[in-house]
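> Here is a sequence together with a model predicted from it:
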Amino acid sequence: MLTLCAALAGAAARGADFLPAPPAGPAAVQILAEGGRLQGRLEQGVAVFRGVPFAAPPVGVAGRWRPPRPIKPWEGLRSAEAFAPACPQSGVSMPGEAPPPTSEDCLYLNIWSPAAPPAVGPLPVLVWIHGGGYANGWTGMPLYSGERLARRGIVVVTLAYRLGALGFLAHAELSRETPSGTSGNYGLLDQVAALRWVQRNIQAFGGDPRTVTVAGQSAGAMSVSWLMAMPSARGLFHRAIAQSGGVFEPLALAPGYRHAQAEREGQVLLEQLGAGSVDELRRRPAADLLVAAAGPLSHPVVDGHVVPRSPGAAYRLGQVADVPLLLGSNADEARALLDTRGLTSARFEADLAQAFGPLPAPLLAAYPHDGDAQAVAARLALERDLRFGWDMWAWAHLQAEHGREPVYYYQFGRQVPFPGQGARAGWGASHFAELWYMLDQLDQETWDWQAEDRRLSDAMAGAWVRFVKTGNPNGGGLPHWPAYRGGASRLMRLDSLPHVGEVPNPAALEVFDRVYEALRRSSGED
């Protein structure tokens, strides 16, 4: 093999050729990228580089609550053979996972690239953004390994971003430090910095910077919706995949997404910690912030600068990245997130009001709950649609109505054979469930997989990879998947026997739509 460095003339047209590094053994490979020389590993025909820095450590007074800064070059050979720690967090992004190692020095990415030079130029690139409610998640989670998809002829990148209050704190003092007069959204800026790094460097790893797909699940998919509305992310990706996450509800439902309210919530954090200033808080251990920071500090905000307006408003004004989209959600999203034990018909409305505040009567009527069993089913269905189903349906409609590029819409319905005991018992087609299939990772688990599971996983991984390559998932083991056109259009039902079918529960989704549209109009939102 030949060495490929970003500085070598003509190398970009060929893709990556990795140089074995004899001093470290036959499985080592080296490459020159921004900052210096990296040593990764050759694993089953895939060159893997873990813990590659894309920004300087966001630590201390110089880095905490500031935009990501360029990395400093290093001398000699830097090991890229182990995952970097996760960004500071408490808990886990998925029930059943072990807590990851953490460090505030966490802005690293990982790359999987086929080691053999591609026959025709550089390869399409998939950039994966993990979920976890903007508060948890780790690129080192085994499920996120890109090796299986890379073997199908793409380059896979997984990126980290700052989480919780460290990633999204807004405060008036921070706003006064910036020319734009805004603050927050540091986690989103990290994602943009990683995408820019990909544009500058991915050719050295065999990837094509002109064919980048940004993808994510849950908060990762929500991040994709923000990135599509961000001017600073324009041109950094050319297709998008969003799995069970988007931000399209009226901002009136989430006042903390508005910058002024986010700044007030930031001040509450300072008071909780007894800090007299943001600079004082910059000197506190990250663990202090994890103890005190509540949910309102763990999400992006519409600040008029980094995020000029919400994704929904940006769509309606024609101000989003118009790229091919693949998106959808799961049939039983809420089973992984909601404990329905003890739920009765008599307590149905009170429990909802406690969780979300009073809900409009038309919404309650759309989910009949006369008996206890019906109340459990209704609660799961409403939670699914409120948190995921309506967002993905609305996103598909917005792209079909306002975009020129196609949108491919799915619902995952396969009842996954999760173990009968433990954190994932009874999940079915829950939140997270599609990940094992589209990432081609069934072999990571010793669950009771059936032939239908393996066929579905192969078909889904193939469809996702074809979309990364061409912007169209069609071909392989799925029936023809038509682009969604809105109205009475149909979606792909990813189940034991994948088929094109009707959108599930459309009447209830339309009720959500009418309620939200009335709220937007009454609040004067774009």
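Noted; the coordinates are in hand.

> can we go C-alpha only for contacts and neighbour counts from here?
Will do.

> element containing the residue nearest in space to the middle of the chain, please.
Nearest residue to the geometric centre of the chain (Cα atoms, centre = their mean): residue 220, 1.3 Å. Here residue 220, judged by DSSP states H and E, is contained in helix 219-228.

> go on, residue 279?
Assigned by DSSP H and E, residue 279 belongs to helix 278-282.

> buried ones in the next helix-or-strand element following that helix?
The helix or strand immediately downstream of helix 278-282 is helix 286-292, counting by DSSP H and E. Going by neighbour count (16 or more other Cα atoms under 10 Å), the buried part of helix 286-292 is 286, 289-290.

> hang on, the earlier thing: quick check, the residue nearest to the centre of the chain in contact with residue 135.
No: Residue 220 is beyond contact range of residue 135, at 11.2 Å (criterion: Cα atoms under 8 Å).

> Take this one as well and set it beside the first:
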Amino acid sequence: MLSIRFLCLPLLLAATALAAPTAPDTPVLEKRTSPKVTLDKATFVGTGDGSVNKFLGIPFAKAPVGNLRFNLPAAVDPYNGTQTATAFGPACPQQALSLPVLSGVLSDAADTVVNGFLSLIEPSAEDCLSLNVMVPDGTKAGDNLPVAVWIFGGGFEIGGTNIYDGGGIVKRSAAMKSPMIFVSMNYRVSAYGFLASKEVKAAGVGNLGLQDQRLALQWVQKYITQFGGDPSKVTIWGESAGAISIALHMVSNGGDPQGLFRGAFMESGSPIPVGDIEHGQGDYDALVSQTGCTGAADTLQCLREVDFSKLKKAVDASPSFFSFQALKLAWIPRVDGVFLTQPSQQLVVNGSVAKIPFVSGDCEDEGTLFSLSSLNVTTDAGARSYIKDVFTPNATDAELDKLLSLYPSTPSAGSPFGTGAFNAITPQFKRIAAFQGDLVFNAARRFFLQQRAADQPVYSFLSKRFKVTPVLGAFHVTDVLNVFGGGELTDYLINFTNNLDPNGPTVPAWPQYTVAQPQLMTFLDGFTPTKITTDDFRKDAMSFVIELSLKYPL
């Protein structure tokens, strides 16, 4: 039997690395003067260790409570007085995750990892829209350092800034003589940030989590010079939901970034096949019913006024990414007519994309983690029904036949890829994992790159590390350790933030991705940690997945 400790090791390592505070290399005995920065008429007092100064928990928006709940974020009033900025602000309210029904070691492992991860995010509160700024010690206004703005992931359902300490990255940038500033922000997740229905669309309050992020980027433009940053040199960077968010910022506003960013660095996230905001009507109606708002003349206003504990209980009952429907998320960015005017992949086809350099990469086995909730699907007929009912309800029989032929139940063809007959814990697990991983991640990434590589500098990677993880392989989120844990991606990110090119003297050469030569920086286990490979795997399958996602957005 597999040991729980072994199965959880990659995620636990990642969680440990992300949560650990950055410490100086040698003990500091003398009392240090706390770093300070002036914003408007206020003095913010941060914390420093001699290498990195941190200003934490700075509010960038008014508390989204009362009439600001389920409403557009409002910028804070001008700052004044003396304010302490030495602790991360609370995360926004989280959605409880309904763990898949597993047995034995898999059940124990999932419970350990998920509950351990969620415990790191706490505390949470509705008044949560704050951000953090980390700078090399000694940085002052006028230094004009480039800025990396981190947007966390979590399936648009969970996440917060307090588990992502960018101090180690800032310290590394100084050691490389390419100093940069790290910024991270909280934004509303789950229904609190991505409520979806005809009522939401009519009120013009869709995609609130993305609007929170946009307001934080505007804050950076207004205030980052006070920290020694250059507002014209901002790179937006994120993973999973954070990377998807970045892609959506790139395709919004007709592709005009409005000077908010000049580069993008995306880990496991691209424009995804999402449809109209009214596709969320069923989940909205359930929320209204469970909070007692069904009879209200204005159900949206009723949700704003309902007691938070009652609202949270209803939100927690929503399907999560560990529910049977998996990556067809209940609360996700959708076409609202304001932030997104069309499905994001259609906007890419239309050329509505910010013409900036970007990096976009994935893990090889993106779909495995999200396929643990469908282990009761064990037959060809069951797989067909699952894919049709959940992901492609309008697909024709001929289209389903073709899709299933491109994603066969043969274990050697499934994910974790390259593991032969191993990890086939059910007759359909590896097949469903392959399909989900391509639909939301790898096919979406390749489509984005192929559409844009002729018009702007782009780079791509594939992470095959932690491949030996039983059942999951090189699963979603494992690449985060490569950047927050001090791997090669750390230096690539620092180089890109400084020069809009990931290459530099401390890391292997990373070729630009082109339509004719779609080359990937591939991260491997073992004695050869990197290799340049070609992005041509599962070519027919991914092309057909994109054809379906353009035709039938979720």
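Sure thing, it's come through. The structure presented is a predicted model; accordingly, all values stated were derived computationally and were not measured.

> Not counting its own residues, what contacts the helix holding residue 220 of the first structure?
By Cα atoms under 8 Å, 6 or more residues apart in numbering, the surrounding residues in contact with helix 219-228 of the first structure are 128-134, 188, 192, 214-216, 233-234, 240-247, 307, 310-311, 320-322.

> chain center to it: distance?
6 Å (Cα atoms, centre = their mean, to the nearest Å).

> Would you mind listing which of the contacts of helix 219-228 of the first structure are buried?
Neighbour counting over those (16+ other Cα under 10 Å) leaves 128-134, 188, 192, 214-216, 233, 240-247, 307, 310-311, 320-322 as the buried ones.

> still on that earlier bit, show me what the residue nearest to the centre of the first structure lines up with in the second structure.
If you follow residue 220 of the first structure across to the second structure using TM-score structural alignment, you land on residue 242.

> can you check residue 129 of the first structure too?
Mapped onto the second structure by TM-score structural alignment, residue 129 of the first structure lines up with residue 151.

> who's in contact with its match?
184-185, 213, 236-239, 242-243, 245-246 are the contacts of residue 151 of the second structure under Cα under 8 Å, 6+ apart.

> With distance to residue 368 of the second structure added, can I get those in TSV?
Output for the contacts of residue 151 of the second structure, formatted as TSV (distance: Cα to Cα, whole Å):
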residue	distance to residue 368 of the second structure
184	28
185	29
213	29
236	27
237	24
238	21
239	17
242	20
243	19
245	22
246	24
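
> Go ahead and confirm residue 38 of the second structure touches residue 225.
No: if you go by Cα under 8 Å, residue 38 of the second structure and residue 225 don't touch, sitting 10.5 Å apart.

> just to revisit the earlier point, show me which of the buried residues of helix 286-292 of the first structure is closest to residue 340 of the first structure.
Proximity of those to residue 340 of the first structure (Cα to Cα) peaks at residue 290, which lies at 28.2 Å.

> Skipping adjacent residues, who's closest to the aligned residue in the first structure for residue 333 of the second structure in space?
Counting by TM-score structural alignment, residue 333 of the second structure lines up with residue 300 in the first structure. On the basis of Cα to Cα, 6 or more residues apart in numbering, the spatially nearest residue to residue 300 of the first structure that is not a chain neighbour turns out to be residue 185, at 5.1 Å.

> what sits against the aligned residue in the second structure for that neighbour?
Counting by TM-score structural alignment, residue 185 of the first structure lines up with residue 207 in the second structure. Residues in contact with residue 207 of the second structure, defined by Cα under 8 Å, 6+ apart, are 193-195, 332-334, 336, 339.
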